[in-house]
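Visitor: what follows is a predicted protein model with its sequence.
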Amino acid sequence: MIKVLAIVLVFGLLVFIHELGHLLLAKRAGILCREFAIGMGPKVFSFVRGETRYTLRLLPIGGFVRMAGEDPEVIEIQRGQDVGLEFDQDGLVTRIVLTDILHHPHATIVTVEETDLEHNLFIRGTEDGEPVRYALHPQAKILHKNEETQIAPYDRQFGGKTVGQRAAAIFAGPMANFLLAFVLLTGLGLAYGIPANDPVMGRMIPGQAAQKAGLQQGDKVISIDGKATHTWKDIVQVVSASPNKKLNFVIERDGGQFALPVTPGTDGKVGKIGVYAPTSKSVIGAAKYGAVTTYEFSKLIYTMLGQLFTGQVPVQELSGPVGIFKYTGDAAEKGLMILIQWAAALSVNLGIMNLLPLPALDGGRLVFIGIEAVRGRPIDPRKEGMVHFLGFAFLMVLILVVTWNDIQRFFS
């Protein structure tokens, strides 16, 4: 149960923060965001606040922000169609009723001849045989089969914004993941302290070699087998190279010095005594730890990507959703600190993967926006849509491959 809860919370948090980044920058640019969704597939729960519907969907595999203009509008008003119009006190159309018009007795029935819902915002037709033309409110809604859809004037659509505004809205998702990793790791540093390099014993693991030998948290290690220790790394190097070998620790405690024999256990072929590195707590230190560790995670992921593309790491070693779920569950079993570190690493990974210049990913969309900035005009939306569709299909195939690898690795 703990594993399942950890998986839901970690993945829910990562996706929520990623999509929230898109949403906030899109709204800041004035883009109409029709839906903010966590998960895919059928709706489980939803509510409307302002102009946006917030949705929880059944399948816990990602999420999305549906911005006006990114996809063709699904509701079209045909010439010759009868519609019901409702007005505000200024005479602007606030609602266009397409179905069950007779159930709206206050609506004015108009036979449509022409509509412009994007630029000039009007609807023209005939009312009782007389020609009429009505102006639309910029936030007018279309009622179709008991569902309301707000119209999207061009200046509220994704494509109606500047290159910079669109790029910012796309980049904000991955950037939010980097910020989440920084916040998680900074919080970890504040709560648990940040690793120090002093030759001092940190927290003991019960029942391990250090505690059995009589070492205590706060003991300063002067030397091991006559070799002076100046840093924590000095201690780690000696212990790691001495599995099952008795070592003579000279300890400083309460102003006095004395010797203690310690025999490291083994973890594989590496010596371990069961003690954590010393830690220190400070706001500045925690923030520095958060920034540095986020950078180190990023550098490691880019290194692994480079090895993947050069063939140094085979595709068979990649993990998909199944593998990531398993590792998240394993991290949860090791404690909250390990789970938070794992969540931060996953958040960095999600940010970097989305920035890859591949179709259907945020990075691929940024490439198209960059090309538009250079050439001075956008690429044909149909061609761009086809590229993203093919890219999405490729990603789905890749996910199936790595998922099959995970199944063979963990369940064979």
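Guide: Looks like it arrived, so ask away. Numbers count the residues shown, from 1 in each chain.
Visitor: C-alpha only now, for contacts and for neighbours.
Guide: OK.
Visitor: which stretches of the stretch 51-200 of the chain form helices?
Guide: Listed in chain order, the helices of the stretch 51-200 of the chain (DSSP state H, counting those that start in this stretch) span 163-192.
Visitor: where do the strands of it begin and end?
Guide: 52-67, 82-87, 93-97, 108-116, 122-127, 130-144, 147-150, 194-195 (DSSP state E, counting those that start in this stretch).
Visitor: strand 93-97 and the fourth one, what's the angle between them?
Guide: By that I understand strand 108-116. Note on geometry: by axes from the mean of the first three to the mean of the last three Cα atoms, to 10 degrees, strand 108-116 and strand 93-97 are set 100 degrees apart in direction.
Visitor: contacts for strand 108-116?
Guide: 77-86, 101, 121-128 (Cα atoms under 8 Å, 6 or more residues apart in numbering).
Visitor: repeat for the third one
Guide: Judged by Cα under 8 Å, 6+ apart, the contacts made with strand 93-97 from elsewhere in the structure are 83-88, 107, 134-137, 139-144.
Visitor: next, the buried residues of stretch 30-47.
Guide: 30-40 (16 or more other Cα atoms under 10 Å).
Visitor: turn those into CSV, columns for distance to Glu70 and secondary structure.
Guide: Below are those laid out as CSV (distance: Cα to Cα, whole Å; DSSP: H, G, I helix; E, B strand; the rest coil):
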residue, distance to Glu70, secondary structure
Gly30, 14, coil
Ile31, 11, coil
Leu32, 11, coil
Cys33, 10, strand
Arg34, 11, strand
Glu35, 12, strand
Phe36, 14, strand
Ala37, 15, strand
Ile38, 18, strand
Gly39, 19, strand
Met40, 18, strand
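Visitor: pick the most buried one from the strands of the stretch 51-200 of the chain.
Guide: strand 93-97 (a mean of 24; mean count of other Cα atoms under 10 Å).
Visitor: tilt between it and strand 82-87?
Guide: 150 degrees.
Visitor: same list, the strands of the stretch 51-200 of the chain, but as JSON lines with distance to Thr310 please.
Guide: Formatted as JSON lines, the strands of the stretch 51-200 of the chain follow (distance: least, Cα to Cα, whole Å):
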{"stretch": "strand 52-67", "distance to Thr310": "29"}
{"stretch": "strand 82-87", "distance to Thr310": "61"}
{"stretch": "strand 93-97", "distance to Thr310": "57"}
{"stretch": "strand 108-116", "distance to Thr310": "53"}
{"stretch": "strand 122-127", "distance to Thr310": "57"}
{"stretch": "strand 130-144", "distance to Thr310": "52"}
{"stretch": "strand 147-150", "distance to Thr310": "48"}
{"stretch": "strand 194-195", "distance to Thr310": "34"}
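Visitor: let's bring in a second model and compare:
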Amino acid sequence: MQTVVSFIIIFGTLVFVHELGHLIFAKRAGILCREFAIGFGPKVFSFTKNETVYTIRLLPIGGFVRMAGEDVEAVEIKPGYRVGLKFDRDGKVNKIILNNKDKYRDIKVIEVEEVDLEHKLYVKGFEDEEDQTLQTFEVHPKAVVVQDGVEMQIAPYDRQFSSKTLGQRTMAIFAGPMMNFVLAIVIFMVMAAIQGVVTDEAKLGKLTEDGAAISAGLKANDEVQAINGSEVSSWQDVQQEIQKHPGKEIEFVVEREGKTLEIPVTPKEVERDGKMLGVIGVYPPTEKSITGVLAYGFTETYFWTKQIFTLLGDLITGQFDIDMLSGPVGIYVSTEEVAKSGLIYLLKWAGVLSINLGIMNLLPIPALDGGRLAFFAVEAVRGKPLDKQKEGMVHFIGFALLMLLMLVVTWNDIQRFFL
């Protein structure tokens, strides 16, 4: 149960923050965002607030923000349709009812002759078949079209994604991956605030209860001056001297509360990467400071960003096998293992996953944010956008291929962990 909760919280947070970036910058640009969704497939839960439907969907494989003008609008009104019009106090149409009109009171039913819900916002029509007087009705910019009892707000052109400047559109798309990097920085800062920031002092940090250090009489915060006659000036020096003497007694010279003490310690033997190393059960020294916490968030994010790009390079050059990729199942299993190690390791895992999600979405792959940004780059060079239908087809094919890859990776995960 702990694993399930950890997975839901981590995965849900990563997707939520990513999509929140899209939502915030899209709304700042004045784009009508129809839906903010976590997951794909059938709706499990939904509510509406400030023009946007917020939903949780069944399949936990991502999320999306549906912006006006990006998808084919589900409702289209053509000349010849008989529709019901409901008006606000100012006399503007605030509801256009397509069917089941008998369920609504105080509506005017007309036969549509002409309609424009994108630019001039009006609907023209005849109220009576015998009286062919053409009437024009002004439509409110936030009017809704009602079909089968379901309301959908109209999207005037200035509320559509494509009406915005290249900079606004670019920021609305880039904001998703950007927020994943911001989240990683915050997570690593929280880690540093909890456990402290590792320093390179020749000093002992926290001691493990079953280690050789605590048994020999060493204490946390002891300042190490020398080990086996060799002077040390950093934690790295201390660590190297300990590792060089597995199973052999070594003498620590430490300063504690103004006194110099000589304490013999015998490091335990452990095997790492085929080599026998000495360990005494001591953590590196840490400190807690505002500047240290802030710096750690950025340096750790930079470190893991480089690591992930290195792995991507191996994938491109063929040194990284597809079987090493993991989908939701693999992430779930890894989360289970990490959760056993405690909160700090779980936070670190969430930070690394957030960076990974940000980088993957920035790759110039159709259907991903990076693919869309690549099209914007071409638009910037050409001075005009590419054909919308052709771009849509490229993204559709890219999405289909990504779903296929997801199925392959998920099947590999199931075989590796459960079969």
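Guide: Looks like it came in fine. None of the values given here were measured: they were computed from a predicted structure.
Visitor: which one of the buried residues of stretch 30-47 of structure 1 sits closest to Gly323 of structure 1?
Guide: Gly39 (18.7 Å; Cα to Cα).
Visitor: so what corresponds to that closest one in structure 2?
Guide: The alignment partner of Gly39 of structure 1 in structure 2, by TM-score structural alignment, is Gly39.
Visitor: and that match, how far from Thr55 of structure 2?
Guide: Separation of Gly39 of structure 2 from Thr55 of structure 2 (Cα to Cα, to the nearest Å): 8 Å.
Visitor: quick one: the helix or strand Ala345 of structure 1 falls within to chain centroid distance?
Guide: Using DSSP states H and E, Ala345 of structure 1 sits in helix 336-355. Taking the mean of its C-alpha atoms, helix 336-355 of structure 1 sits 9 Å from the chain's own mean (Cα atoms, centre = their mean, to the nearest Å).
Visitor: what span of structure 2 lines up against it?
Guide: Going by TM-score structural alignment: helix 336-355 of structure 1 matches residues 343-362.
Visitor: now the matching stretch: buried residues?
Guide: Residues of stretch 343-362 of structure 2 classed as buried by neighbour count (16+ other Cα under 10 Å): 344-362.
Visitor: what's the answer for stretch 2-9 of structure 2, then?
Guide: Buried residues in stretch 2-9 of structure 2 (16+ other Cα under 10 Å): 3, 6-7.
Visitor: could I get the buried residue list for stretch 208-218 of structure 1?
Guide: 209-211, 215-217.
Visitor: what's the end-to-end length of it?
Guide: OK, stretch 208-218 of structure 1 end separation, Cα to Cα: 17 Å.
Visitor: against structure 2, where does that stretch fall?
Guide: Residue span in structure 2 matched to stretch 208-218 of structure 1, by TM-score structural alignment: 211-221.
Visitor: which one of the strands of the stretch 51-200 of structure 1 lies closest to Phe368 of structure 1?
Guide: Among the strands of the stretch 51-200 of structure 1, if distance is taken as Cα to Cα, the winner is strand 52-67, at 17.0 Å.
Visitor: in strands only, show me the buried residues of stretch 208-218 of structure 1.
Guide: Judged by DSSP state E, the buried residues of stretch 208-218 of structure 1 include no members of strands.
Visitor: and which of those is nearest Ala259 of structure 1?
Guide: Ala259 of structure 1 lies nearest to Leu215 out of the buried residues of stretch 208-218 of structure 1, by Cα to Cα, at 10.3 Å.
Visitor: about what we covered before: farthest-separated two in the buried residues of stretch 208-218 of structure 1?
Guide: Ala209 and Gln217 (13.4 Å).
Visitor: gap between stretch 133-141 of structure 2 and the chain center?
Guide: Using Cα atoms, centre = their mean, the offset of stretch 133-141 of structure 2 from its chain centre is 44 Å.
Visitor: need the counterpart of Thr99 of structure 1 in structure 2.
Guide: In structure 2, Thr99 of structure 1 lands on Asn99 (TM-score structural alignment).
Visitor: now do the closest residue in space to that match that isn't next to it in sequence against Met191 of structure 2, distance only.
Guide: Spatial nearest neighbour of Asn99 of structure 2, excluding adjacent residues (Cα to Cα, 6 or more residues apart in numbering): Gln147 at 6.0 Å. The spacing between Gln147 of structure 2 and Met191 of structure 2, counted by Cα to Cα, is 51 Å.
Visitor: repeat for Leu14 of structure 2
Guide: Applying Cα to Cα to Leu14 of structure 2 and Met191 of structure 2 gives a distance of 17 Å.
Visitor: picking that back up, next, count neighbours for the match of Thr99 of structure 1.
Guide: 15 (other Cα atoms under 10 Å).
Visitor: contacting residues for it?
Guide: Asn99 of structure 2 touches 83, 146-148, counting by Cα under 8 Å, 6+ apart.
Visitor: please, which helix or strand holds Met276 of structure 2?
Guide: strand 275-279.
Visitor: tell me the buried residues in that strand?
Guide: Quick answer for strand 275-279 of structure 2 (16+ other Cα under 10 Å): 276-279.
Visitor: ok, the counterpart of Lys288 of structure 2 in structure 1 - contacts?
Guide: In structure 1, Lys288 of structure 2 lines up with Lys281, judged by TM-score structural alignment. By Cα under 8 Å, 6+ apart, the residues touching Lys281 of structure 1 are 189-190, 192-194.
Visitor: most surrounded residue in the residues you listed?
Guide: Counting by other Cα under 10 Å, top hit in these: Gly189 with 25 neighbours.
Visitor: tell me the counterpart of that residue in structure 2.
Guide: In structure 2, Gly189 of structure 1 lands on Ala192 (TM-score structural alignment).
Visitor: again, but for Gly173 of structure 1
Guide: So Gly173 of structure 1 corresponds to Gly176, using TM-score structural alignment.
Visitor: how many residues are close by its match?
Guide: 26.
Visitor: pretty sure it is touching Phe16, no?
Guide: No. In this structure Gly176 of structure 2 lies outside contact range of Phe16 using Cα atoms under 8 Å: 9.5 Å.
Visitor: so which elements touch the helix or strand harbouring Val8 of structure 1?
Guide: If you go by DSSP H and E, Val8 of structure 1 is part of helix 2-28. Packed against helix 2-28 of structure 1, as judged by 3 or more Cα pairs under 8 Å, 6 or more residues apart in numbering; DSSP states H and E, are the following elements: strand 33-49, strand 52-67, helix 163-192, helix 321-333, helix 336-355.
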